[in-house]
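Colleague: got a predicted model here, sequence first, then my questions.
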Amino acid sequence: MLVDLCCGSGAVGAALASQADGHVELHAGDVDPAAVRCARRNVAAYGGHVHHGDLYEPLPAGLRGRVDVLVANVPYVPADEVPLLPPEARLHEPRVALDGGPDGLDVLRRVAAGAPAWLAPGGSLLVETSERQAPRALEAVADCGLAARSVTCEEFDATVITATRRDGDRA
């Protein structure tokens, strides 16, 4: 079971599903109606389901405790830094896709707080953040009871928080 939150165009979920040889149930969600329409087109080839709403709220209740991989492309730019983004981002992306609150971690904290209830035992959460935010993001995810670490790829200038629900973690 794969869930893609803050899915935007659905590209991440579709890319992961494409590697699963049709052996994955894909659910994706976003708050932006235009993103949801686009994601529906992009995940259709994989039998994916796209839901409109805020984070976990629109997901079918039957997915609770069954998600093997939860990816979330959360907005992580601190609110006061959004105007400093390159024009191709700040002028063409909805603010809701960029603005992560005062420290950039508001949505990440909400995703992490809900993750233990949705992840299957051994299931993983993956969330992109900035290298500068990684220590606070790790702390936020660990505070939710998940075993977390950060992984940085210097080639792509990308940092991802990966976290796992252990068998004894709260659900």
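Modeller: Arrived safely, thanks for sending. Because the structure is predicted, anything quoted here is derived from the model rather than measured.
Colleague: could you use CA atoms for every contact and neighbour count after this?
Modeller: Noted.
Colleague: mind listing what's buried along stretch 120-133?
Modeller: For stretch 120-133, the neighbour count (16 or more other CA atoms under 10 Å) marks 120-131, 133 as buried.
Colleague: can you flag which of those residues belong to strands?
Modeller: With strands defined by DSSP state E, the entries of the buried residues of stretch 120-133 inside them are 120-129.
Colleague: which one of the buried residues of stretch 120-133 is nearest to residue 108?
Modeller: Ranked by distance to residue 108 (CA to CA), the buried residues of stretch 120-133 are led by residue 127 at 7.4 Å.
Colleague: report the contact partners of that closest one.
Modeller: Applying CA atoms under 8 Å, 6 or more residues apart in numbering, we find residue 127 in contact with 71-74, 108, 160-162.
Colleague: could I get the residues you listed as a markdown table with neighbour count?
Modeller: Formatted as a markdown table, these follow (neighbours: other CA atoms under 10 Å):
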| residue | neighbour count |
| --- | --- |
| 71 | 22 |
| 72 | 25 |
| 73 | 20 |
| 74 | 27 |
| 108 | 22 |
| 160 | 21 |
| 161 | 22 |
| 162 | 20 |
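Colleague: and the two most separated of the residues you listed?
Modeller: Going by CA to CA, the pair spanning those furthest: 74 and 162, at 13.6 Å.
Colleague: in this protein, which spans are helices?
Modeller: 11-18, 33-43, 87-90, 106-118, 134-142 (DSSP state H).
Colleague: now stretch 143-150: buried residues?
Modeller: So, applying 16+ other CA under 10 Å, buried residues of stretch 143-150: 144-150.
Colleague: which residue sits closest to the most centrally placed residue in the chain, ignoring its sequence neighbours?
Modeller: In the chain, the residue lying closest to the centroid (CA atoms, centre = their mean) is residue 72, at 0.4 Å. In this structure, residue 72 finds its nearest non-sequential neighbour in residue 5, 4.6 Å apart by CA to CA, 6 or more residues apart in numbering.
Colleague: here's the one I want to compare it with:
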Amino acid sequence: MSSLPSLPSPSPLSRPAVVSALRAAGCVFAEEEAELILGTARTPAELAAMVDRRAAGLPLEHVVGWASFHGLRIAVDPGVFVPRRRTEFLVDQALAQAPDATVVVDLCCGSGALGAALADALGPVEVHAADIDPAAVRCARRNLAPYGGRAHVGDLFDALPPALRGRVGILTANVPYVPSAEVPLLPAEARDHEPPVALDGGADGLDVLRRVAAGAAGWLAPGGCLLAETGEHQARAAVQAFADAGLTARAAASEELYAHVVIGVRER
């Protein structure tokens, strides 16, 4: 995006002025973004600073401090992975697969959006989240607090309380799945402002997914399920990785959201 033009005077809070500034900076959805920024900024100075940050390429969710996800307002701190709308499909698949789950774990949790959305939909549940990034875990703790959830720092299952073994009804893992060679091709908002550990999935994009699949069965309750998002071209290999780990595996897709989710069940 180009540098920010000065906001016109004397009405710095006017919607047309903000739309014009965002459009000049290259924001494709300037009108929609202006509404969100205007609804968040509390003072003219804060508004100018927020528009400036957006014009500099900071993701809109980092600018306003939240993202809309599965009907919730999820806090998203700068530097934390922004939950994508397509990932709502994973939540819906989890709810359909295990509507009576009482223990939920959100691995590679980022902001904790998946854990929060599932806890909100399921009602009283025990919910845990984990991420290797301490900044993400701090953010997840805020988003899970209304549900009594806990977030842990560490590498995948190593971060979880051992007492969860064999008890998890829904295990989500929004793993990084971009092949390493394709990370430089991502939009600048993701490439420059989200942690590489949340994006880079190794040579074929499935390194972390395979590690999660290999360890999942020991943590799932009988009938419990593991769900992970993949790219369309990776779905078949991801299903095989789940099956190789002893799970009954299948893929699901949403054309509307262009979302692809692999689901593995520990049979009873």
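Modeller: Great, that's in hand. Note that this is a predicted model, so its numbers are computed, not measured.
Colleague: one step back: burial-wise, tell me which of the helices of structure 1 comes out on top.
Modeller: Among the helices of structure 1, helix 106-118 has the highest mean neighbour count (mean count of other CA atoms under 10 Å), at a mean of 21.
Colleague: distance between it and the chain's centre?
Modeller: 9 Å (CA atoms, centre = their mean, to the nearest Å).
Colleague: next one: stretch 65-82 of structure 1
Modeller: 4 Å.
Colleague: which bit of structure 2 covers that stretch?
Modeller: The alignment of stretch 65-82 of structure 1 onto structure 2 (TM-score structural alignment) covers residues 166-183.
Colleague: on that earlier part again, now the contacts of residue 127 of structure 1 in TSV, with distance to residue 43 of structure 1?
Modeller: Output for those, formatted as TSV (distance: CA to CA, whole Å):
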residue	distance to residue 43 of structure 1
71	15
72	16
73	16
74	19
108	23
160	23
161	24
162	23
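Colleague: can you list which of those carry over to structure 2?
Modeller: Counting by both residues aligned by TM-score structural alignment, their matches' CA atoms under 8 Å, structure 2 reproduces these contacts from the contacts of residue 127 of structure 1: 71-74, 108, 160-162.
Colleague: from these, which land in strands?
Modeller: Going by DSSP E, the strands hold 71-72, 160-162 from those.
Colleague: distance to residue 55 of structure 1 added to these, as a markdown table?
Modeller: Converted to a markdown table, these look like this (distance: CA to CA, whole Å):
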| residue | distance to residue 55 of structure 1 |
| --- | --- |
| 71 | 11 |
| 72 | 9 |
| 160 | 19 |
| 161 | 18 |
| 162 | 18 |
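Colleague: of the residues you listed, closest to residue 139 of structure 1?
Modeller: Closest approach between these and residue 139 of structure 1, by CA to CA: residue 161, at 10.4 Å.
Colleague: so that closest one makes contact with residue 134?
Modeller: Yes - if you go by CA atoms under 8 Å, residue 161 of structure 1 and residue 134 touch, sitting 7.3 Å apart.
Colleague: quick check: neighbours shared by those two?
Modeller: residue 150.
Colleague: please report how far residue 40 of structure 1 lies from residue 84 of structure 1.
Modeller: 31 Å (CA to CA, to the nearest Å).
Colleague: same check, this time on residue 48 of structure 1
Modeller: 35 Å.
Colleague: the two: who's more crowded?
Modeller: residue 48 (22 against 11; other CA atoms under 10 Å).
Colleague: can you tell me what the more buried one aligns to in structure 2?
Modeller: Residue 48 of structure 1 maps onto residue 149 in structure 2, by TM-score structural alignment.
Colleague: ok, that match touching residue 141?
Modeller: Yes - counting by CA under 8 Å, residue 149 of structure 2 touches residue 141, with 7.3 Å between them.
Colleague: thinking again about what came up before, in a markdown table: the helices of structure 1, plus distance to residue 100 of structure 1.
Modeller: Converted to a markdown table, the helices of structure 1 look like this (distance: least, CA to CA, whole Å):
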| stretch | distance to residue 100 of structure 1 |
| --- | --- |
| helix 11-18 | 19 |
| helix 33-43 | 18 |
| helix 87-90 | 13 |
| helix 106-118 | 6 |
| helix 134-142 | 12 |
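Colleague: so which of these gets nearest residue 26 of structure 1?
Modeller: Residue 26 of structure 1 sits nearest to helix 11-18 of all the helices of structure 1, at 7.1 Å, using CA to CA.
Colleague: what stretch of structure 2 lies opposite the closest one in the alignment?
Modeller: The aligned range for helix 11-18 of structure 1 is 113-120, by TM-score structural alignment.
Colleague: and the gap between whatever residue of structure 1 lines up with residue 262 of structure 2 and residue 120 of structure 1?
Modeller: Correspondence of residue 262 of structure 2 to structure 1, assessed by TM-score structural alignment: residue 161. Remark: distance between residue 161 of structure 1 and residue 120 of structure 1 (CA to CA) = 18 Å.
Colleague: if we can go back for a sec, so which of the helices of structure 1 is nearest residue 167 of structure 1?
Modeller: Using CA to CA, the helices of structure 1 put helix 106-118 closest to residue 167 of structure 1, at 10.4 Å.
Colleague: with structure 2 superposed, average distance for that closest one?
Modeller: On superposition with structure 2, the mean distance recorded for helix 106-118 of structure 1 (mean CA distance after the TM-score superposition for structure 1) is 0.3 Å.
Colleague: in structure 2, what stretch matches that helix?
Modeller: Taking TM-score structural alignment, helix 106-118 of structure 1 hits residues 207-219 over in structure 2.
Colleague: how about residues contacting the matching stretch?
Modeller: Outside stretch 207-219 of structure 2, the residues that touch it by CA under 8 Å, 6+ apart are 156-157, 164-168, 173, 175-177, 201-202, 226, 228, 238, 241-242, 244-247, 266.
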